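Q: Okay, predicted coordinates and the sequence, questions at the end:
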Amino acid sequence: MSGVPVDRPRVVCLCGSLRFGREFAAERKRLTLELAIVLAPEAADVPVPDPSLVRALGELHLRRIDLSDEVRIVNPGGYIGAATRREIGYATTLGKRVTYLEPDS
């Protein structure tokens, strides 16, 4: 152990378009240095994704939201796509705190 006391850390789920990989990485690093546990999707580079796999990965991400205290939207330029809007709606229904990298327009 490092000897640094850590209370129950905040759990933050990152949501947003995976095309913003650099921004996801920067936000993951920033939150980790704030001693948060960060949950985020991973880009699955498959040439032609199976629709059932796409649905399953979407459901998996909702389980990350279930586990989180906060949902952080990675939205450079204010961009929020349909899948991310669905995740925001889901998080809001659960009463999760939703925050944005950039203000939601």
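A: Yep, that arrived. Computed from a prediction, not measured in an experiment: that's the story for all the values here.

Q: For the rest of this, base every contact and every neighbour count on C-alpha atoms.
A: Will do.

Q: Now do the helices in this structure.
A: With helices called from DSSP state H, the chain shows them at 21-33, 51-67, 82-93.

Q: In addition, the following structure is provided for comparison:
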Amino acid sequence: MPERPEIVCICGSTRFVDEMAEANRDLTFAGAIVLAPGVFLRVEDRGADASITPEQKAALDELHLHKIDLADRVLVVNPGGYVGDSTSREIAYARATGKPVTFTHPG
């Protein structure tokens, strides 16, 4: 049986939806299994209802931590070096569980 592909969890601000999609595509073509946010909250300019309840936000945050648990490593999509509060928590969680963390824009 062939070796299992690497599993990569994408983290980052949902304002970077296009950059996350690009990272997802690149990783997928490279043969990785990609886990990424399933809901993008900052979609006002795309015509969708961007409002969610605090309970839904908490559930999404918890679900994303489980995605990090499944991953072999985390890729933070951070154009311009931006890392917000939620992403900072995800990075801290990943590091606390021993997951390697890389960034699209180091520094």
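A: Yes, it's here. Note that the structure is predicted; figures quoted are calculated from it, not measured.

Q: How alike are these chains, TM-score-wise?
A: Remark: TM-score between the superposed chains equals 0.89 [TM-score structural alignment, normalised by the length of structure 1]; 100 aligned residues with a C-alpha RMSD of 1.4 Å.

Q: hmm, back to that, let me have the helices of structure 1 in CSV, extended by mean neighbour count and distance to Pro103 of structure 1.
A: Formatted as CSV, those follow (neighbours: other C-alpha atoms under 10 Å; distance: least, C-alpha to C-alpha, whole Å):
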stretch, mean neighbour count, distance to Pro103 of structure 1
helix 21-33, 15, 15
helix 51-67, 14, 20
helix 82-93, 15, 14
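
Q: Number of residues surrounding the closest residue to Pro103 of structure 1 other than its chain neighbours?
A: Spatial nearest neighbour of Pro103 of structure 1, chain neighbours left out: Gly78 (6.6 Å); criterion: C-alpha to C-alpha, 6 or more residues apart in numbering. By other C-alpha atoms under 10 Å, 14 other residues sit near Gly78 of structure 1.

Q: Surely Gly78 of structure 1 and Glu102 touch.
A: Yes. Counting by C-alpha atoms under 8 Å, Glu102 is a contact partner of Gly78 of structure 1 at 5.9 Å.

Q: that older thread, any idea how far the residue nearest to Pro103 of structure 1 lies from Arg97 of structure 1?
A: Gly78 of structure 1 is 18 Å from Arg97 of structure 1, where distance means C-alpha to C-alpha, to the nearest Å.

Q: do Arg30 of structure 1 as well
A: In terms of C-alpha to C-alpha, Arg30 of structure 1 sits 18 Å off from Arg97 of structure 1.

Q: for Ser68 of structure 1, same thing?
A: Ser68 of structure 1 is 9 Å from Arg97 of structure 1, by C-alpha to C-alpha.

Q: about what we covered before: what's the counterpart of the residue nearest to Pro103 of structure 1 in structure 2?
A: Matched to structure 2 by TM-score structural alignment, Gly78 of structure 1 sits across from Gly81.
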